[in-house]
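Q: fold the following and give me the result.
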Amino acid sequence: MTNIHRGEIAAEIGGEVRTLCLTLGALAELEARLGGGDLAGLTERFGEGRISARDLTAILGAGLRGGGNALSDDELARMSVEGGLRGAAEIAVRLLRATFGEPA
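A: Sure, this is the predicted structure:
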């Protein structure tokens, strides 16, 4: 069961409902992987809607690992996501909002 107060969400990925959470470790992974510099840089980048397919894979992969799922980004990239690309983007938005709150 997910706990939104801890920044967790649930999403169907690879035919299973999985928990995603951007823990501190997952956020550090995103900073390193995406070269955002820091959390403010990542927040600004994502807030402007500048998200590539590579970004989606990194966000969802980090969130899955933060939620206790032992999946690599390569494994994730081969999985189906409910709703396809649009569904993946919606999951990423839900995860980012659960982590950082609603945009001002």
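
Q: rest of the way, CA atoms for contacts and neighbours
A: Will do.

Q: what's the neighbour count on the residue lying closest to Glu29 once chain neighbours are set aside?
A: Among residues not flanking Glu29 along the chain, Ala62 sits closest, at 6.9 Å (CA to CA, 6 or more residues apart in numbering). For Ala62, the tally of surrounding residues (other CA atoms under 10 Å) stands at 27.

Q: here is the second sequence; please produce its structure so I can put it next to the first one:
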Amino acid sequence: MANPWRGDVALVIDGETYVLRLTLGALAELEASLGAGSLMALVQRFEGNSFSSADVLALLKAGLRGGRAGVSEETLFHGEIEGGPLAAARAAAELLARAFMVPSV
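A: Okay, here's the model as predicted:
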């Protein structure tokens, strides 16, 4: 079960629910995968609704690793995400938001 107090976000891929989390290690991997970009630039892209599908996939991949979900890149790229691309983008945005703020009660 996803715990928002820990920064967890749930995502259903191929009918199975996974818990994603951006740990410090996952954030570092995400930052490295962005190359010259920064996490703040990524936050700004999401806040301005100018993110790319590559941004969404990078966030989901980092969140799956941080949550120790054990999902392969192949499954993430080709699996059926419940709710489609919109749900994937929503989960990525929630991951990013929860990594940098405390959930309200």
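
Q: tm score of chain vs chain?
A: After superposition, the two chains reach a TM-score (TM-score structural alignment, normalised by the length of the first structure) of 0.83; 102 aligned residues with a CA RMSD of 1.9 Å.

Q: that older thread, do I have it right that the residue nearest to Glu29 of the first structure meets Glu31?
A: No - with contact defined as CA atoms under 8 Å, Ala62 of the first structure does not count as touching Glu31 (10.5 Å).

Q: for the longest helix along the second structure, give me the average deviation versus the first structure.
A: For the second structure, the helix that runs over the most residues, judged by DSSP state H, is helix 84-99. Averaged over the aligned pairs, helix 84-99 of the second structure sits 1.3 Å from the first structure after superposition, using mean CA distance after the TM-score superposition for the first structure.

Q: contacts made by that helix with the rest, please.
A: For helix 84-99 of the second structure, contacts defined as CA atoms under 8 Å, 6 or more residues apart in numbering pick out 4, 7-11, 20-23, 43, 46, 53, 56-57, 59-60, 63, 81.

Q: and stretch 20-27 of the first structure, how far out from the chain's middle?
A: Taking the mean of its C-alpha atoms, stretch 20-27 of the first structure sits 8 Å from the chain's own mean (CA atoms, centre = their mean, to the nearest Å).

Q: and what of stretch 29-40 of the first structure?
A: That offset, for stretch 29-40 of the first structure, works out to 13 Å (CA atoms, centre = their mean).

Q: which parts of the second structure are strands?
A: 9-13, 16-20 (DSSP state E).

Q: run through the residues that contact Phe51 of the second structure.
A: Leu42, Arg45.

Q: against Glu74 of the second structure, how distant is it?
A: 22 Å (CA to CA, to the nearest Å).

Q: just Ala62 of the second structure next, same as before
A: Distance of Ala62 of the second structure to Glu74 of the second structure, computed by CA to CA: 14 Å.

Q: repeat that for Gly67 of the second structure.
A: Look at Gly67 of the second structure and Glu74 of the second structure: by CA to CA, they are 17 Å apart.

Q: so which of these two has more stuff around it?
A: Gly67 (21 against 8).

Q: does the more buried one really touch Leu22, like I thought?
A: Yes - if you go by CA under 8 Å, Gly67 of the second structure and Leu22 touch, sitting 7.3 Å apart.
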